Each structure stands twice: as structure tokens, then as C-alpha cells.
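**Student:** Need a 3D model of the following:
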Amino acid sequence: MTLSEAELRAAITREFPGVRADLERLVRIPGIAFDGFDHTHVDRSAEAVAELLRGCGLDTRIVRSGGQPAVIGSRPAPPGAPTVLLYAHHDVQPVGDLFLWESDPFEPVERDGRLYGRGAADDKAGIMAHVAALRAFGDALPVGVVLFIEGEEEYGSDSLERLLEEHRDELAADVIVIADSGNWDIGVPALTTSLRGIVNCFVEVRTAEHAVHSGMFGGLVPDALTVLVKLLATLHDDDGTVVVEGLVSPGGAVVDYPEDRLRAEASVLDGVSFVGTGRLTERLWTKPALSILGVDAPRTSEAPNALVPSAKAKLSLRLAPGDEPKSAYAAVKAHLEKHVPWGAQVEVTFEHDGEPCVIDATGPMFDAARDAFRTAWDGVSPVDIGVGGSIPFIATFQEMFPGAAILVTGVEDPHSLAHGPNESLHLGEFARVCLAETLLLRNVANAATS
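**Tutor:** Next comes the predicted model:
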């Protein structure tokens, strides 16, 4: 029996209060997979997710492969129907400075139609969108489903590739829905079709065996901080464009990002200009970006009048779609070794990387998704967007399941503040996401038999 749009809308309306209540229960679990945190909470989070999937009638188990626990739940497809893999993650980012939060990050609170709490948007709402769709269909689910809910995405998905290899057969699907991105705006849905990759590394410079008196030797002996500053300044030109030779920089984004909206969403101070050249979305989505994330050096309040003998910085390179992490790291390393001033010693060390990806968002399954989004947002067509951030495992899914259509969706909006203080979820948009995923599963079933 195929449920009508009206029946599915009514089902989501019926199920939404319970979906929200279960989301709030998940938000209360501080499942942080980073080193130094209590990982029993990650275990609790996995158990809570497993309970939710079992409640939907899925054959469910918790799995791991040297890392944090993931949850796999499945229900076989009706005869002749396709199988859809639904991905989300149950771990969350650390909360950072608690004084910047307006409420307890692990006690969900509604303010002005938004639900505040760490993980409320990224990505526990993604889990609950999957659960909402399953609950809406009940026993009338028209497709087979496999839910894969990861437990260490925020920490880098170190064990994900092993998990996918070990469970490849049971995770195989015709369509993969990755609910870990966002929408273009409140009231405007989106499909993510490209993401930048990432290379993080450290650069350390040394000029002396130990600190020496800044008056006795200053003006002759270079201090390491000055060397580091000059070296880092060579990474960009005066416009702020990355000038490391060998990086891919195709550009080509076609969506316009209004400057006033971008400035507000990025909280850019008055008078501060954007860096780089080209369309704003090109600079955000399809060109490389190189940022200095931190510096190891004496604190100003503790610094003596001495020349610093060594200094270290952490760099993060976001790779344009089409680039390759290993060659990009080699290019950055070569640039730093070439441009270090005054003969200072320099050491560049690799931390981690992740592949960029481009998705060819054409074909019947993408049409099914766009139709579902258009219906859920009352006639507003979804926008194809790029994302400046990275979800490296999407490239892994592409490699392991080359025949699957990969739909990158999400619950976030430009005001969600994922990873930051006061992360929140727009509850009205969340209801639309739940309806859209329900309609998507129906549309995928119809597209497979048409």
C-alpha cells in the first residue's frame, strides 16, 4: 500500500511531538569522541540510538572497529523495491567556553522557535529525521532501509573506512542519504553537490638553541616568532588569495551569496573586508582556503625580554573540489621550506587529511529528492549548493558504493551555529526536513518501479 502525500503529512504531524522529545533526550547525552572526554557517554549515546531504531522495527546492533561505537539498523526491502542507506552521526563537538552559552549546552531549551543545545542540529536532528520517516510509514515502509549512525564523525571518522569495509555487504544500497549538511536558508531547501577537502599540518621554525637577551642580541639574531610571521605571510597575496603553487583552484560556483547576509552569518566586524577574488560562493566552495588555527609561543603576560628560539603554527588547508590531499600537502610543505627567511630551520609535519568531493546530482533519484523537497517546502525548489567545509567520508562512500546515488541533505540553516556556542535547530525547518525525507522514501520507491 502506497501512502498518499496527505497521509504522510498527517503522519509527520502525529509523530513530530514524540520525535522532538526523543531528540531532546539525545541532546542531553554529552557524547564527545575527542580525547580527554568521558567516552562512556558516547556508549550511552549509541545505546540510545539503538533503542530508537529497534523501536522502529529494525534489526539493530552496535558495532565498532577500534574506534567509537556506530549503530547499524536494517529492514529488508519489499520485493522489487530499492534499499536506501540513511547516514547520520550521534557524537558531538566539545562545547568550548561555557560562559559563551546562554543556557546549559546539554539541557535543550526552546527560544523563539529554535531548540538550543549541543548536537541539536549537528547531527542528532539528522538521526531523528530518519526516525521520523520510519515512524511515519510504520509497517507500510515502501523501501528497504539501512541506518548507519556513526559515533566519531566530529573527531575525524578514523574508524569509518574499516567499518564500511567490514560491513560493506549489509550497507550496500541503491540510494545513500547523508543527513549532515544544511539548507540554503530558512524556507529554502538545498542539496549539497560539492565539498572541499582538508589538509591539516604543523610548521615549526627554529633560530637558536635557546632564548637569549633581546637587548644584547636583538637586531642581529632573528627571533623565531618574526620568522614564523614572515613565513606565514607568504601563503597569501595582498588580496588574501592563496598563492601556494600546485593547488587546484577551479572556481565556477553559480549561486549568488548576498554580501550583507554573508557578513551577518559570519559575524564579520564593520570595516573588515573579505579576502580573495571572484564570486563569494567561489571563494567559499570551489577555491582553496588556508587558515592559521593556532600558534605555540610564549603568552604575552609571561613573555620575558628574550628572543624566542622556536615557534610553531597549525595550518588548515581547505582543498578545492578536484584537488588531491597528498599532492596538496606536498605543495604546502614545499612552499614553506622554500620561503622560510634568513636560513631558519623549518619542519613541516602532517596531521590529517580528507578528500574533497563532487556529486553529479542528476538522474531519477535526484529528481525524486528535489520533488520531495519542493513539496515539503510548499513549492520552493531546492538549491544546489557547495559547502566550504569538509565531509571526507562522502568520497569513501562514492568509492565503495559507486552505483549508489548519494544525496547530501541536512537540517541546519545559516543560523544554527553548529560547532559554536548556542548551537540551535529551527523547529519549523526540522518539521519540513522530516516530511521531506518521508516523501523522499516514497518517491525513491516510485522512481525505482516507474
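**Student:** going forward, measure contacts between C-alpha atoms and count neighbours the same way
**Tutor:** Noted.
**Student:** and the most centrally placed residue in the chain, what does it touch?
**Tutor:** Using Cα atoms, centre = their mean, the residue of the chain that lies closest to the mean C-alpha position is I391, 5.1 Å off. Residues in contact with I391, defined by Cα atoms under 8 Å, 6 or more residues apart in numbering, are L195, R196, G197, G354, P356.
**Student:** quick one more, to check against the first:
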Amino acid sequence: MSTPNDSSTTPAAQPSAAQQDGATLDALRDRLETLLPAAVDDLQDLVRIPSIAFPGYDREPVRRSAGAVADLLRGAGMAEVGIESVGDGAPAVIGRTPARPGRPTVLLYAHHDVQPTGDEADWSTPPFEPTQRGRRLYGRGAADDKAGIMAHVTALRLVGEELAADGIGVTVFVEGEEEAGSPTFRPFIEAHRDALEADLIIVADSANWAVGTPALTTSLRGLVDVVVEVRALDHAVHSGLFGGPVLDSLTQLSRLLATLHDENGEVAVPGLVRAEDPGVEMTETDFRRDAGVPEGLDLSGTGPLTARLWTRPALSVIGIDAPSVRDASNTLVPVSRAKVSLRIPPGEDPQSAMDALVAHLERHTPATAQVTVHRGEMGKPYSAHQDSPAMDLARSALGTAWSTAAVDTGLGGSIPFIADLLEVFPAAEVLVTGVEDPESRAHGVDESLHLDEFARVCLAEALLLRDAGTLRRGVQ
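**Tutor:** This next block holds a predicted model:
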């Protein structure tokens, strides 16, 4: 007769659910480690393609970039991959592995076009030759948003077979003209509505709170812009012979632009909305470092930094047409133009904000000049449903991948197409995540990606995709 201590006859203890989850997570981390070198190599190949979709740039690299993305999606096991465009729009890539009946579909968004580089002489290394220094990979698009593409591809390499076995559908939509304002985005998603329809949409085009701390973007400012033209003369005239009775157009434009802010640097356009102040704050030291504010300069505006960045309007002059200093002659400049960009917080209507900005400029038109305001782009702000099963899954995945809780943040930048996604796919929920950090310098000189953050993003997305099967169809 055996005794209770006889291990030969005692049933083996079964691993707990927590132990099973831990073992699965460890296996996923190990597999990710083996996949990362190839993922970084593929990312570098994408960065080498100068896929600038702005007017006036060669479109061949954009087409080549789309082809490279399509090859990556095929290699990641997507069942259907195609390159599509609408009208004269830039090529976008759609990859699909359809869901089994009754199972949810997740749409993964990124974009393969990039910003222009500016003066390449300002870069520490050539912008389209990816260069690793320390744990950062430098190059145009290394963070925004070719790393977003590779996060999707790597997550599919990690858990694609598991998703297929579970019947979860995955669609990857990689746009080719986001940096150029997504001019054909709305007609594109309407034309491909059936292929792109999903229950959950993950937009990988945002930023994390800091290196080592993930973020889930829950609000985005919208955007309106105008071009202001000030004419003082029919033609240029000698500044010595005619200066005095006539103020040149550039001086008058400068005086008009100065009315847009008060003495504290607050936007002085009446009628604009302010949203509620955020519940989190950042330190001024961190902001100054990340923004590159020179020592000794005051910051503009009042109130919490996060409010100034996320939930209040911000207005900038982003370009001026006027003679360069090098080419200046002793003449009165007859006409000058400026492009004015206004970021608007959640809760603001873009049309109302545009009307308020135009009315302000027209109201301050000097008697000594003709002012014409040309209305430009409008994009809606975004505010997420912060309490939902999908948001809870995202916070859990981010917290697991970083081993620290995710921060719900706003973003001062704009992603206007999110409003289009929600209007065309009203049953879907949108999650906004990303690979950038405050030091990534997206759109700027020496753009870079922190490679450790990239690995965590890939793991978090794999975990979120793996658990998407727990969501009901129509996750809201």
C-alpha cells in the first residue's frame, strides 16, 4: 500500500493559469528575440527608399515603397495582398487574412510615405541611409511611420499562425500619402469599404509617453490652415524714393500676424474652444529637453503644459513667401504671403474654427493694405471612448510589454483621417498607438527610433492581436 508521500502514485500538480500565461509570454519574448534582427534589417531597407509623396517629388520611390511593403505582408503570411490607388492618389497596400464567420477582424493601419528631409546638410548622417548609434536607429521614416509598418509585420510573424487557427481576421492597410495630407483617403476607404471593414482598428502612428513608459493616445487635436496674402502695392518700387508714405507688404503682414497672440503667447482669436485640462502633467525640464528650447528662454502661454499641448488651440506661422535676405534689393515688397496653421482641441468644430480665424484676420486688416485669406485644409479632432473592452485589452498588452502601466495621453498633432475611419466604419473602435518617443524627432532632422521601444511595441501588438478573439463583433 502506498503512502500519501509516495510520489510515484501522487497525481502531478497541474500548472496554474498564471503559470501557463507566464510560460506563453516567455516563449513569445524568446521568439521575438529571434525575429528582431530580421525586422530591423527589413526596416532599414524601407528607410532607404525616399518615399516622399508631396507634389513635385518623384513618385517612383513611393511606388517602390508600396511594392516592398506588399512583399513584407506576403512574407508574413497574409492570404491576400494587393496595391491599390484611387484617381491620382499614391499607392496603398492592403493585406487580408479573412476571419471565420462570427469571429472579429482587426485592421492594422500605418503609412509608408515620409516627410521631406529639409536641408540634408543639417542631418548628422544621410537621411535615407539608416544608421544605428547606441540604441537608436536614425533615418527619415525610421520612426514615422515605417517602424509602424514593421511593428505590424513583426506581430504577424509572431502570432499570425495562432490568429489563423483562432479564426481572427487581420487586415493591414498601409497608406501612401499620409504625410501629404491623405488627399484621397476618404474616397479610397469608401471604394474599398468591404476589404477594410473591421471591428477594431489599430493606428500605429503616435508616440509613447517616454522611453520605458507606454502610452495610449486618447485625444488628438484637429487642424485648420489658411494662406494670408497682404498686398501694399501693384509692383515693387524703390524704398528710398517711396518709403515713408507706404509700408511694405512684409511689414504689414508681420503686424497682422502679431495680432494672433496676446502678450503671454496665448492664441488671441475669439470664439475658439478649449477642452478640459488633462489629468496628467509633464515636467518643464523634460519638455524643454525634448522640444530643444534654448536655455534662458521662457515658454509661451499659461496653465499646464499638457493642456497647452493637447486641449487648447495652438497657432503657428509655418511659412512665408517673401524675398530672401540674400536676394533682397532696396525695394518695397509689394505682396507677401504667410501660411498659418491652427491646431484645435477635441470638442472644436473645424469649420467654426476656420470661420473664427478668417474673421479675426479680416477684422484686423489694415487700411493701408489689401488682405485676402485663402482657406486651406481642415481636419477633425479626436477623442476616444476611454472605457471599453478594447481599451482595456490595449492597456493590458502595453503594460505587459513594458512591465509598467500605460499612460492615457493626448497628442498635440493631428491625424484627421481617424474621423473618416469612424464615419465610414461606425461600428469599429479605434485604438491609437505608436512607436515614437519624445526624442524621435518625427518630421525633423535626425529622426530616430529607439530599438528597445520598437521591440516592446511589437510584443504589445502581438499580445493585443492574440487576445482580440475575446472581443465580440462590434467591440463598442
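**Student:** Now the TM-score, please.
**Tutor:** Taking TM-score structural alignment, normalised by the length of structure 1 as the basis, the two superposed chains have a TM-score of 0.96; 449 aligned residues with a Cα RMSD of 1.8 Å.
**Student:** before we move on, back to that, tell me the spacing between the equivalent of the residue nearest to the centre of structure 1 over in structure 2 and L28 of structure 2.
**Tutor:** Alignment note: I391 of structure 1 maps to I415 in structure 2; criterion TM-score structural alignment. Relative to L28 of structure 2, I415 of structure 2 is positioned 32 Å away (Cα to Cα, to the nearest Å).
**Student:** likewise L393 of structure 2?
**Tutor:** With the distance defined as Cα to Cα, L393 of structure 2 ends up 17 Å from L28 of structure 2.
**Student:** Ok, T251 of structure 2 next?
**Tutor:** According to Cα to Cα, T251 of structure 2 stands 62 Å off from L28 of structure 2.
**Student:** Strands of the stretch 301-450 of structure 2, start to end?
**Tutor:** Secondary structure of the stretch 301-450 of structure 2 (DSSP state E, counting those that start in this stretch): strands at 314-321, 331-332, 335-344, 370-379, 382-383, 407-411, 429-436, 448-450.
**Student:** Aligned counterpart of P346 of structure 2 in structure 1, please.
**Tutor:** Residue mapping for P346 of structure 2 onto structure 1 gives P321, with TM-score structural alignment as the criterion.
**Student:** residues in contact with that match?
**Tutor:** Taking Cα under 8 Å, 6+ apart as the criterion, P321 of structure 1 is in contact with S194, L195, R196, G197, V248, P250, T286, K287, P356, C357, V358.
**Student:** mapped onto structure 2, which of those hold?
**Tutor:** Among the contacts of P321 of structure 1, the ones whose aligned partners also touch in structure 2 (both residues aligned by TM-score structural alignment, their matches' Cα atoms under 8 Å) are S194, L195, R196, G197, P250, T286, P356, C357, V358.
**Student:** Please give the element, helix or strand, for the corresponding residue of structure 2 for the fifth one.
**Tutor:** It refers to P250 of structure 1. Counting by TM-score structural alignment, P250 of structure 1 lines up with A275 in structure 2. When secondary structure is defined using DSSP states H and E, no element contains A275 of structure 2, which sits outside every helix and strand.
**Student:** any chance of the strands of the stretch 301-450 of structure 2 in JSON lines, with mean neighbour count and distance to V269 of structure 2 too?
**Tutor:** JSON lines is the format used below for those (neighbours: other Cα atoms under 10 Å; distance: least, Cα to Cα, whole Å):
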{"stretch": "strand 314-321", "mean neighbour count": "15", "distance to V269 of structure 2": "9"}
{"stretch": "strand 331-332", "mean neighbour count": "20", "distance to V269 of structure 2": "29"}
{"stretch": "strand 335-344", "mean neighbour count": "22", "distance to V269 of structure 2": "10"}
{"stretch": "strand 370-379", "mean neighbour count": "17", "distance to V269 of structure 2": "15"}
{"stretch": "strand 382-383", "mean neighbour count": "20", "distance to V269 of structure 2": "22"}
{"stretch": "strand 407-411", "mean neighbour count": "22", "distance to V269 of structure 2": "22"}
{"stretch": "strand 429-436", "mean neighbour count": "25", "distance to V269 of structure 2": "30"}
{"stretch": "strand 448-450", "mean neighbour count": "26", "distance to V269 of structure 2": "36"}
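**Student:** For structure 2, just list every one of the helices.
**Tutor:** For structure 2, applying DSSP state H gives helices covering 17-47, 60-75, 146-166, 185-191, 193-196, 239-242, 249-258, 284-291, 305-306, 350-363, 389-402, 417-424, 451-467.
**Student:** would you turn the ones you listed into a markdown table with distance to S85 of structure 2 and mean neighbour count?
**Tutor:** Formatted as a markdown table, the entries for those read as follows, by distance: least, Cα to Cα, whole Å; neighbours: other Cα atoms under 10 Å:
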| stretch | distance to S85 of structure 2 | mean neighbour count |
| --- | --- | --- |
| helix 17-47 | 20 | 15 |
| helix 60-75 | 11 | 20 |
| helix 146-166 | 18 | 22 |
| helix 185-191 | 7 | 17 |
| helix 193-196 | 13 | 16 |
| helix 239-242 | 52 | 12 |
| helix 249-258 | 39 | 18 |
| helix 284-291 | 36 | 12 |
| helix 305-306 | 38 | 20 |
| helix 350-363 | 27 | 18 |
| helix 389-402 | 30 | 21 |
| helix 417-424 | 16 | 17 |
| helix 451-467 | 27 | 23 |
